[in-house]
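[1] this is a predicted model, with the sequence first.
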Amino acid sequence: MGTRRESAVLVSVEFGNRKGPQLRTASLARSAALLSESADDSGLDATATRSFDFEASIEEFRELVLSAGASILAEVVQRRPKPDPATLLGSGKIDEIHGIVASSHADVVLFDYDLTPTQLRNLEDLLPCRVVDRTQLILDIFARHARTREGQLQVELAQLEYMLPRLTGRGRSMSQLGGGIGTRGPGETQLETDRRRIQRRLLQLREELEGVRRVRAQQRQRREAVPVPAVALVGYTNAGKSTLFNTITRAGVLESSRMFATLDPKLKAIQLPSRRKVLLSDTVGFIRDLPHTLVTSFRATLEEVQKAEVLVHVRDCTSPMQEEHKAEVEKVLGELDVLSTPRIEVLNKIDLLPEKEREALLASGAVAVSGKTGLGVEALMARLDQALVADPIVEQRFQIPQSEGLVLAALGAGALIREREFDGNLVRMTVAGPASLIGRYRRFWKS
């Protein structure tokens, strides 16, 4: 895309009489009040609720576009009973978009919808610029943020799987090398080669990623040889996972308000209040209608989620769409077959709530934190201690000779000393710590 930011016309669509979810946060109550100042005092009607849901989706789409590095020239909204199978939109709306593009010299029209190959081809024939749908836009953002070789392979695999059924008749967008949003990543392989060459490249990518997966499995086996439970942060994109990860681990990973800033997983060992160690991982954020090709392609990365003993679901408590975001995260967790994994729901960004709401949330017993300020993080660590069952905390009496300095040091570093007394050359103490550590020194147990 070069240094010049691409200019885009955004198209958002709503079909049928879709009713948005009944969102129950305090933030929604404030937003709903703004939307219905002239409405009846008894509450928000179905139309207003649906309108709010659609408006929130449009706002999320804007954030996606900005994350892709484009500038927004104009926005177009289409509401109709059902999509046109040939062009998605009605002919009048297409004429309107054509006029906007022609007068503004926009580079691309971005649709907040997944277009079929036929719709994409027809729209490119009717409009004087490139057309990119929601999935292609998300893939482009992933391509921008992939830093490791593994991440780049995963993005390219997803892009080619998306592009393969759309090769026929792509016209303008297929004739440009790296010409902007939707063309970033595999380059010429994506754009102008035949299906057989793309199939060969897909096979090669899958083999390379399988190699990455084997290496990751070997690394995990080495970690599991010394039992250290794994905990994964999951959540909707921009829920504040990386900020919370940094506060807990002081790892200094990238924090950004842009979507999908974290693409390659980060792992770091941390110590819980019980003194036992766990491996904490920061993972890619989920989003509404996350392309299935990405979930499949990022299998190696998302294995950190699949192998975790506990999932920490980080939620933005200030978002008016947090219940919908929770449902989308759970949908992806279902695809990964980890819905049965123990999960801690964490309400993040409480520092942005009014003081009374913040105090009420903390008093309710919810795990509420501020990844930015560290408020509530100690309570989260204690909750993690309770949730981990693979290497449970046990309490044991020991009688250890003072000459066993290494044993005393290991227990002091990895467990909590409840009581300790000295009797000649012996140290008698009560210790609470991980069963794996306590069992290692069974010969010094005192019944």
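    All right, it came through fine. In this text, all values refer to a predicted model and were calculated from it rather than measured experimentally.

[2] when you work out contacts or count neighbours from here on, use the C-alpha atoms and nothing else.
    Fine.

[3] helices of the stretch 251-400 of the chain, start to end?
    292-297, 299-306, 322-335, 355-363, 377-387 (DSSP state H, counting those that start in this stretch).

[4] helices and strands around the helix or strand where residue 419 lies, which ones?
    Here residue 419, judged by DSSP states H and E, is contained in strand 416-423. On a contact count with 3 or more Cα pairs under 8 Å, 6 or more residues apart in numbering; DSSP states H and E, strand 416-423 meets strand 426-434.

[5] packing partners for the strand it packs on?
    strand 393-401, helix 405-414, strand 416-423.

[6] and here is the other one:
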Amino acid sequence: MAGAWLLGSQSSDTPDEPPRAVLIAVVQDDRADDGAPGTPTSLRELERLADTDGLVVVDTLVQGRDRPDPATYVGSGKAAEVAAAVERCRGQVVIADGELTPGQARNLQDAVGVPVVDRTALILDIFAGHARTSEGRLQVELAQIAYQLPRLQGAGRTMSRVGGGRVVGGAGMGVRGPGEMRLEIQRRRLRRRAAGLRERVAELGRRRDRTQQRRTRNQVPSVAITGYTNAGKSALLNRLSGADAPARDVLFATLDPTVRRVTAQGLRFTLTDTVGFVRNLPHQLVEAFRSTLEEVTRADLALHVVDASAADALGQIATVREVLREIGAGEVPELLVLNKIDIASPETVAALRRAYPDALRVSALTGAGAGELRDALADRLREVTRTELAAS
């Protein structure tokens, strides 16, 4: 079911009706639209994330304040407005455009009467629905456990009060109650599960390393396709290689690396499609998918694909480069390519070209610029190889 991890046992009024979501955000009144939580750019992206997860957004509420309320994220007055919106729109889940503490989520959920989750939980739910390979599913589960553990600990403060502080049958004040003991058992089980998942992911990573070593011995250069989610990376992979990797107009359509061979100017190399990035990418996902993301760190060249039709393409470029630095791929040579020029406005493309004059222009959909891009990849790979040889 769409949004199953978010909604728990709840379901829509009818089986065919998508679950209804109410979005909420906190933003400083004087904050520029830099894509930060609560800004129009971030809220548009949150709505797209909800749509990708099979939810329909029925209302959006924004609270202007210096910082999120420590108790309910939006404050008691706005929480009452959210509850009214949930009742009016028959909302089934409230999604915050930011990261909630366990206490904020619990208090706001008590106030509105439906599950309350944050942007991180929404992205995790999308990843859970899109993972196809065994490694992808293991990585998603690992990220979910990392997200759940501190929330169990937060819930423990409430559950431990169930019998935990009473003197029953002569027991002292320090004796743990049944709620706290149940949560400790849950925590131990989750930690054991996470340890097993990490070992299985590490083994899959070692296998990938062995494959990479064979490619290196065979002197096959590698290109990792990277970029913001929905920039058209998979479509470009298909266009350049003649492959048929899944390419859909949704966020995070690709979670599992797809490798194809390409030949240009007599040079044979591999193209690897990787998971797309997004602002405020949950750190749990960065850690869980680190072995997959490291496809970029091992590549000879990063093909950074940009959606030239996006309203905040410049901000998306900055986000991708920030994540690449975080995973240790910031020094990998980069070839920037502006995709979707068939639908991008000339003004937007011109602005991007001014900021990045060396960027190539292509359309994965129509094939415009694909030949020039193949040649540019071959040229850059030869250049990188010469540089590495000179340095050795």
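    Noted; the coordinates are in hand. Only a predicted model underlies this, so the values are computations on that prediction, with no experimental measurement involved.

[7] out of the helices of the stretch 251-400 of structure 1, the one nearest residue 219 of structure 1 is which?
    Minimum separation from residue 219 of structure 1 across those (Cα to Cα) falls at helix 299-306, 11.6 Å.

[8] could you pull out the buried residues of the closest one?
    299-302, 304-306 (16 or more other Cα atoms under 10 Å).

[9] and for it, what's in contact with it?
    209, 212-213, 216, 232, 234, 264-265, 281, 283, 295, 311, 336-338 (Cα atoms under 8 Å, 6 or more residues apart in numbering).

[10] farthest-separated two in these?
    Top of the distance list for the contacts of helix 299-306 of structure 1 (Cα to Cα): 209 and 311, 24.6 Å.

[11] of those two, who's got more company?
    residue 311 (26 against 22; other Cα atoms under 10 Å).

[12] the more buried one and residue 144 of structure 1, how far apart?
    Per Cα to Cα, to the nearest Å, residue 311 of structure 1 is found 27 Å from residue 144 of structure 1.

[13] right, so the helices of the stretch 251-400 of structure 1: which one is the most enclosed?
    helix 299-306 (a mean of 20; mean count of other Cα atoms under 10 Å).

[14] matching residues in structure 2 for that helix?
    Matched against structure 2 by TM-score structural alignment, helix 299-306 of structure 1 falls on residues 290-297.

[15] for the buried residues of helix 299-306 of structure 1, which one is nearest residue 329 of structure 1?
    Checking the buried residues of helix 299-306 of structure 1 one by one against residue 329 of structure 1 (Cα to Cα), the nearest turns out to be residue 305, at 12.2 Å.

[16] could you dump the helices of the stretch 251-400 of structure 1 into a markdown table with distance to residue 31 of structure 1 added?
    Supplementary listing: the helices of the stretch 251-400 of structure 1 in a markdown table, determined by distance: least, Cα to Cα, whole Å:
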| stretch | distance to residue 31 of structure 1 |
| --- | --- |
| helix 292-297 | 32 |
| helix 299-306 | 34 |
| helix 322-335 | 13 |
| helix 355-363 | 15 |
| helix 377-387 | 28 |
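
[17] in a strand, residue 189 of structure 1, correct?
    No - Residue 189 of structure 1: not assigned to a strand; according to DSSP: H, G, I helix; E, B strand; the rest coil it is helix.

[18] isn't it up against residue 198?
    Yes - Residue 189 of structure 1 is within contact range of residue 198, at 6.7 Å (criterion: Cα atoms under 8 Å).

[19] look at those two and report which has more neighbours.
    residue 198 (19 against 15).

[20] OK, contacts around the more buried one?
    Contacts of residue 198 of structure 1 (Cα under 8 Å, 6+ apart): 160, 164, 189-190.

[21] coming back round to it: using JSON lines, lay out the buried residues of helix 299-306 of structure 1 together with distance to residue 330 of structure 1.
    Listed next are the buried residues of helix 299-306 of structure 1 as JSON lines, based on distance: Cα to Cα, whole Å:
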{"residue": "299", "distance to residue 330 of structure 1": "17"}
{"residue": "300", "distance to residue 330 of structure 1": "19"}
{"residue": "301", "distance to residue 330 of structure 1": "18"}
{"residue": "302", "distance to residue 330 of structure 1": "14"}
{"residue": "304", "distance to residue 330 of structure 1": "16"}
{"residue": "305", "distance to residue 330 of structure 1": "12"}
{"residue": "306", "distance to residue 330 of structure 1": "13"}
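
[22] quick one: map residue 135 of structure 1 onto structure 2.
    Match for residue 135 of structure 1 (TM-score structural alignment): residue 120.

[23] quickly note the distance from that match to residue 90 of structure 2.
    23 Å.

[24] quick one, which of those two is more surrounded?
    Legend: neighbour count by other Cα under 10 Å for residue 120 of structure 2 and residue 90, higher for residue 120 (22 against 16).

[25] quick one: that one is in a helix?
    Yes - assigned with three-state DSSP, residue 120 of structure 2 falls within a helix.

[26] got the contact list for the counterpart of residue 225 of structure 2 in structure 1?
    Residue 225 of structure 2 maps onto residue 233 of structure 1 when the alignment is built from TM-score structural alignment. Residues in contact with residue 233 of structure 1 (Cα under 8 Å, 6+ apart) are 241, 245, 280-283, 311-314.

[27] buried ones among the contacts of residue 198 of structure 1?
    Of the contacts of residue 198 of structure 1, these count as buried by 16+ other Cα under 10 Å: 160, 164, 190.

[28] how close does the equivalent of residue 317 of structure 1 over in structure 2 get to residue 349 of structure 2?
    Counting by TM-score structural alignment, residue 317 of structure 1 lines up with residue 308 in structure 2. Separation of residue 308 of structure 2 from residue 349 of structure 2 (Cα to Cα): 6 Å.
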